[in-house]
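# Need the 3D shape of this:
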Amino acid sequence: MSLPGEHIVKSYDEELNRLTGEIQRMGNLALVELEAAITAVIERDSDAAERIIASDKAIDELENEISQDVIRLLALRQPIARDLREVLAALRISSDIERIGDYAANVAKRALALNRVDQVRPVISMPRLGKIAGEIISEVLLAYRDRDADRALLAWARDEELDALYTGIFRELLTYMMEDPRNITACTHLLFMAKNIERIGDHATNIAENIYFIVHGTQIAQERRKGDKTTS
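Okay, the predicted model is just below:
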């Protein structure tokens, strides 16, 4: 007799576990890529930035594998109820992780350009922004592993904190550009970096929403609070 929560077909459980493992691996690669990109910016390490840009291909390849696995599961197993939510959420989560990897690679690309000009002081704000984004990614990956909707919800709420810090950096960089036009090129690259990291936070919160949906079968009731005031 099968235990509660187990599928009669053991291979189905194995396929779902494999899918979860692939997404965990993909998420960890994206997290490492983000952390390395921030380090490359601070240390003005062009070689490291080049390696990060090249490594993004591995994340793209994993997303393609996950897409193929999802198609196979849908075709062969025809999942329903929570199983269907698990499979569809895996597809959406892998897409969000792929975008996180792209944004991390974009930070590395900007690092290469930034290294060609004199360093400006606001670059010291980037590690904190990257740290918060990395913490949110770490939390949602753990929440996905454990199917922990409460943990996902806490990570989801931190996007407002990331947005608020991004707004502060945005205003600081604008001030530097107005004070001295020679800062414009470097600050423009930093603005793009900061925006990429802010978007990483948005994709991490998308993952949190999908985890909540897997567990409860509903969307998060409250509206996502935004701390990005750069348009006001």
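
# From now on I want contacts and neighbour counts done on CA atoms only, so please keep to that.
Will do.

# To which secondary structure element is the most centrally placed residue in the chain assigned?
Most central in the chain under Cα atoms, centre = their mean is residue 100, positioned 3.9 Å from the mean C-alpha point. Assigned by DSSP states H and E, residue 100 belongs to helix 81-114.

# quick one: residue 55 from residue 43, how far?
19 Å (Cα to Cα, to the nearest Å).

# Next: residue 105.
Counting by Cα to Cα, the gap from residue 105 to residue 43 is 16 Å.

# which of these two has more neighbours?
Shown here are residue 105 and residue 43; by other Cα atoms under 10 Å, residue 105 has more neighbours (26 against 12).

# excluding its backbone neighbours, what's nearest that one?
Spatial nearest neighbour of residue 105, excluding adjacent residues (Cα to Cα, 6 or more residues apart in numbering): residue 53 at 5.0 Å.

# how deep is that neighbour tucked in, by neighbour count?
Residue 53: 19 surrounding residues under other Cα under 10 Å.

# list the buried ones in stretch 61-68?
62-64, 66-67 (16 or more other Cα atoms under 10 Å).

# now the other sequence, so there's something to compare against:
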Amino acid sequence: MIRKTFESEIQLVKDEVLLLGSMVEHAIIGSVEALKKRDLKASEKLIAEDKEINKKRFAIENQLMILIATQQPMAHDLRLLASTMEIISELERMGDYAKGIANINLRMGEEALLKPLIDIPRMAQKGADMLHRALTAFINEDVEVAKSIPVEDDEVDALYNQIYRELMMFVIQDPKTIERANWLLWVAHNLERVADRVTNICERTIFIATGEFGEIKSSDDEFWKGQKSS
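This is a model prediction of the structure:
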């Protein structure tokens, strides 16, 4: 009976993590969409909604601490609870990146975009898609999927490098554009960091399922095995 209650509590936590992830996905896509449309009100709304992301993260953290304190989990259960704590922290930071993009849109004010946004929305969509699948892998403890997703970080890096080259060409041709170029470069930087944190989630998923912890190479599917946990 105690075990059944514990499993029910874990499922509730997982459901809350998925909800938090959905909030973050919405923020990532919404922040870039607001920038693309130069919708300042949408950015203001997104910044306000970031407080809800923070509240959700700390609410889940509280649930986890109660479970750790009252259930005294061992082995797999302890890895799951401790790693979930790390995962919600990663999600909260992704929300901060989205808020940062919204703040950039507000700082730009009525200034026009230096160039039409093409690759930046692609980065946002790719990052949000990777995040969605990473959280599904976490819920299912799917090691193979968790190992495969970080390889796609190379695509995000390629888009970032393309954006960087294009923006530097604008600056070379007209140094007065440097501020507007920097705004878009920071947006791309935030989105690149989203993909990096997705990789962290995948590493935690592998640790939960196998007890092995290490880095996942983004260039291939090799997992650097760490010490086997008890």
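
# Quantify their similarity with the TM-score.
After superposition, the two chains reach a TM-score (TM-score structural alignment, normalised by the length of the second structure) of 0.90; 220 aligned residues with a Cα RMSD of 1.7 Å.

# just to revisit the earlier point, I figured the residue nearest to residue 105 of the first structure hits residue 111, correct?
No. Residue 53 of the first structure is beyond contact range of residue 111, at 10.7 Å (criterion: Cα atoms under 8 Å).

# Identify each of the helices in the first structure and give its residue range.
Assigned by DSSP state H, the first structure shows helices spanning 10-43, 46-77, 81-114, 126-146, 149-157, 159-179, 184-216.

# Residue 222 of the first structure: which of the ones you listed is closest?
Closest to residue 222 of the first structure of these, according to Cα to Cα: helix 149-157, at 10.2 Å.

# Pull out the buried residues from the closest one.
Neighbour-count burial for helix 149-157 of the first structure, counted by 16+ other Cα under 10 Å, picks out 149, 151-157.

# Tabulate the residues you listed (CSV), appending distance to residue 200 of the first structure.
Formatted as CSV, the buried residues of helix 149-157 of the first structure follow (distance: Cα to Cα, whole Å):
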residue, distance to residue 200 of the first structure
149, 20
151, 18
152, 16
153, 17
154, 17
155, 13
156, 12
157, 14
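
# nearest to residue 24 of the first structure, of those?
Nearest member of these to residue 24 of the first structure, counting by Cα to Cα, is residue 152, at 14.7 Å.

# Which residue in the second structure aligns with that closest one?
Residue 152 of the first structure maps onto residue 146 in the second structure when the alignment is built from TM-score structural alignment.

# any idea how far residue 55 of the first structure is from the residue mapped onto residue 42 of the second structure from the first structure?
Aligned by TM-score structural alignment, residue 42 of the second structure pairs with residue 48 of the first structure. Computed as Cα to Cα, the residue 48 of the first structure to residue 55 of the first structure distance reads 11 Å.

# quick one: which of those two has more around it?
residue 48 (19 against 16).

# Quick check, that one in contact with residue 41.
No. If you go by Cα under 8 Å, residue 48 of the first structure and residue 41 don't touch, sitting 9.3 Å apart.

# Read off where stretch 195-205 of the first structure ends up in the second structure.
On the basis of TM-score structural alignment, stretch 195-205 of the first structure is assigned to residues 189-199 in the second structure.

# Check the mean deviation of that stretch from the first structure.
Comparison of stretch 189-199 of the second structure with the first structure after fitting gives an average deviation of 0.7 Å (mean Cα distance after the TM-score superposition for the first structure).

# Quick one: residues contacting the equivalent of residue 68 of the second structure over in the first structure.
Alignment note (TM-score structural alignment): residue 68 of the second structure maps to residue 74 of the first structure. For residue 74 of the first structure, the contacting residues are residue 87, by Cα atoms under 8 Å, 6 or more residues apart in numbering.

# Just give me the match in the second structure for residue 83 of the first structure.
The alignment partner of residue 83 of the first structure in the second structure, by TM-score structural alignment, is residue 77.

# Quickly note the distance from its match to residue 156 of the second structure.
Residue 77 of the second structure is 33 Å from residue 156 of the second structure, where distance means Cα to Cα.

# Compare neighbour counts for the two and give me the winner.
Neighbour count, other Cα under 10 Å: between residue 77 of the second structure and residue 156, residue 156 has more, with 25 against 18.
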